[in-house]
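Chemist: here are the coordinates; sequence isn't available:
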């Protein structure tokens, strides 16, 4: 069996994801190197990977060429993005990169990425296909006194809940409008918030769907979560993704409100909390290896529910030479 090497882009703090891929290779008895790529030589994930490669920053002109070079040097079979700012550039260059390397790029089509990365496009897509979404207001509408508060404001292309605010009154609205670039203003949603990890094969067939109740968050990422097999959520998300047709591991955020299921956003990549779903049995890393080996996968719900995950920080130590102290 040939070696199946995986390149994780912008590896940063994705230690859990690195370890999930390593464990998946061990389970399947596959020879595989997990290669962590990052622009910083102090990214923690580098010290947990089998190999590392230094990549330029995403906005540098040689970024794509550097990934191609790394893929060819390390005989990479799959390239996995992990941050939002990568996605559009990778989707635009997907065919070029795959032809130049023979590796699969785990990225949805450019049209899908343009819907997901621009929250106005996401809103329009959801409305056009009759999925629940809080009503969106123009800045002019929101500044009128006849709109009911609270509202919610967020940037059009933001991530990690940066510059997202609940708006309680007109004074707060004026303040937040001065802080948020290209703002989107919506009705404020109240209810239980869920993240749904969905894995789709390279033909956009859904293989697993795992709702996680968000019990606590930090900096926009889940800190505590519970796996729940909520069929209403799973069926609704399946209907959405069968129209959108992304590929790979997708992270869907939504709320169950008194008005039903309402969507927050769709992130077409591994989310920070993905290892929760992977450890519950919906193993996207194992699935990816199997797809790369030419296997056909079918939909299943073979994961444990009612598991509660509590995430925490850890640290590693480097000596004066930048070597890991064990």
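Modeler: Perfect, I can see it now. Computed from a prediction, not measured in an experiment: that's the story for all the values here.
Chemist: from now on I want contacts and neighbour counts done on CA atoms only, so please keep to that.
Modeler: OK.
Chemist: name the helices or strands packed onto the strand ranked longest in the chain?
Modeler: Counting residues, the longest strand found in the chain (DSSP state E) is strand 206-218. Under the contact criterion of 3 or more C-alpha pairs under 8 Å, 6 or more residues apart in numbering; DSSP states H and E, strand 206-218 touches strand 192-200, strand 221-227, helix 231-244.
Chemist: of these, which is nearest residue 176?
Modeler: Distance to residue 176, taken as C-alpha to C-alpha, is lowest for strand 221-227 among the helices and strands packed on strand 206-218, at 21.6 Å.
Chemist: helix, strand or coil for the residue nearest to residue 38 when sequence neighbours are not counted?
Modeler: Distance criterion C-alpha to C-alpha, 6 or more residues apart in numbering; nearest residue to residue 38, sequence neighbours excluded, is residue 10 at 4.7 Å. Under DSSP: H, G, I helix; E, B strand; the rest coil, residue 10 falls in the coil class.
Chemist: want to compare, so here's the second one:
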């Protein structure tokens, strides 16, 4: 039996990974970790352990202890900061790109600067203190690190709360948003790409549709990324389609992303590729992209007889999904 540790099970990324692992119908013992003892992801895990935030001093030591005590065979990180700090600590059995790559990808301003050096397209970005130098137009301000697509403010009237240490400005690009997941093998080869138009609610995908409208341009950008940065496993680049048809990335996630639960049904099963490569030591299955669309709905996880939700962590009762 393989023992797999999945981080961030309180979020949609971690829960997608858990669902895809269960879909494989293999003999896994899944250990979920989260900053809360109880979340919606608990019902998909065999064991759940509460840990500190990734940026807190005790986080890495807590993970090392879990890996040792639980005899973990594989770690799949699902948040930006966990990916960053675990790769920096060189935790064994971790599926991720090296720390140097993650340090660039987790900081959107550093991504802009590094992509510019490598002649890779990226939305024009700047520090809040430099805003007075910028030409007229629409801009967004957002956290430089992590947080996906959350914390965004469009054309703020007051910049006093946006510090150069924590925030960045970015030229707003009018046009459709495309999210493109890609998988890079242990050997550094591009295994496959899937792109979807999408709409977001509260920073996460609400609906999406598979597209190959701009496949050649997107693959060219991804190949350039892989050429200049050591990338391993599943990553995601988010772009806008400008009015002239140009594809302009504005963010990259150096980890598996939130649409993993959707795209596995459209021929791009990156969780399966991870298991095949890192547990079974086999070549990942071929991608077979098919057309389709998806929309997310709210699901209730019901625990009959459990008096307080905090008690779920000690229960073996199977929940009802509704």
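Modeler: Looks like it arrived, so ask away. Fair warning: this is a prediction, and the values are worked out from it, not measured in the lab.
Chemist: TM between them?
Modeler: Overlay of the two chains. TM-score (TM-score structural alignment, normalised by the length of structure 2): 0.86; 304 aligned residues with a C-alpha RMSD of 2.2 Å.
Chemist: ok so, going back, the residue nearest to residue 38 of structure 1 and residue 166 of structure 1: what is the separation?
Modeler: Here residue 10 of structure 1 is placed at a distance of 30 Å from residue 166 of structure 1 (C-alpha to C-alpha, to the nearest Å).
Chemist: compare neighbour counts for those two and give me the winner.
Modeler: residue 10 (24 against 19; other C-alpha atoms under 10 Å).
Chemist: what does residue 196 of structure 1 align to in structure 2?
Modeler: In structure 2, the residue paired with residue 196 of structure 1 according to TM-score structural alignment is residue 180.
Chemist: how many neighbouring residues does its match have?
Modeler: Using other C-alpha under 10 Å, residue 180 of structure 2 is surrounded by 25 other residues.
Chemist: between the longest strand of structure 1 and strand 192-200, how many degrees?
Modeler: When axes from the mean of the first three to the mean of the last three C-alpha atoms, to 10 degrees is applied, the directions of strand 206-218 of structure 1 and strand 192-200 differ by 140 degrees.
Chemist: strand 206-218 of structure 1 vs helix 231-244, what angle?
Modeler: Using the same axes, to 10 degrees, strand 206-218 of structure 1 lies at 110 degrees relative to helix 231-244.
Chemist: now strand 206-218 of structure 1: buried residues?
Modeler: By neighbour count on 16 or more other C-alpha atoms under 10 Å, the buried set for strand 206-218 of structure 1 is 206-215.
Chemist: ok, so of those, who is nearest residue 136 of structure 1?
Modeler: Checking these against residue 136 of structure 1 by C-alpha to C-alpha gives residue 214 as the nearest, at 23.8 Å.
Chemist: which residue lines up with residue 221 of structure 2 in structure 1?
Modeler: The alignment partner of residue 221 of structure 2 in structure 1, by TM-score structural alignment, is residue 236.
Chemist: sorry, wrong one. I was asking about residue 119 of structure 2.
Modeler: Counting by TM-score structural alignment, residue 119 of structure 2 corresponds to residue 130 in structure 1.
Chemist: if I look at that match, how far off is residue 263 of structure 1?
Modeler: In terms of C-alpha to C-alpha, residue 130 of structure 1 sits 11 Å off from residue 263 of structure 1.
Chemist: who has more neighbours out of the two?
Modeler: residue 263 (22 against 10).
Chemist: so that one lies in a helix, does it not?
Modeler: No. Counting by three-state DSSP, residue 263 of structure 1 is not part of a helix but strand.
Chemist: OK, contacts around the aligned residue in structure 2 for it?
Modeler: In structure 2, residue 263 of structure 1 lines up with residue 249, judged by TM-score structural alignment. Neighbour list for residue 249 of structure 2: 121-123, 237-240 [criterion: C-alpha atoms under 8 Å, 6 or more residues apart in numbering].
Chemist: who are the neighbours in contact with the corresponding residue of structure 1 for residue 135 of structure 2?
Modeler: When structure 1 is aligned by TM-score structural alignment, residue 135 of structure 2 is paired with residue 147. With contact taken as C-alpha under 8 Å, 6+ apart, residue 147 of structure 1 is in contact with residue 141.
Chemist: from residue 137 of structure 1, how far out is residue 147 of structure 1?
Modeler: 9 Å.
Chemist: also residue 240 of structure 1?
Modeler: Computed as C-alpha to C-alpha, the residue 240 of structure 1 to residue 137 of structure 1 distance reads 23 Å.
Chemist: next one: residue 244 of structure 1
Modeler: Separation of residue 244 of structure 1 from residue 137 of structure 1 (C-alpha to C-alpha) stands at 24 Å.
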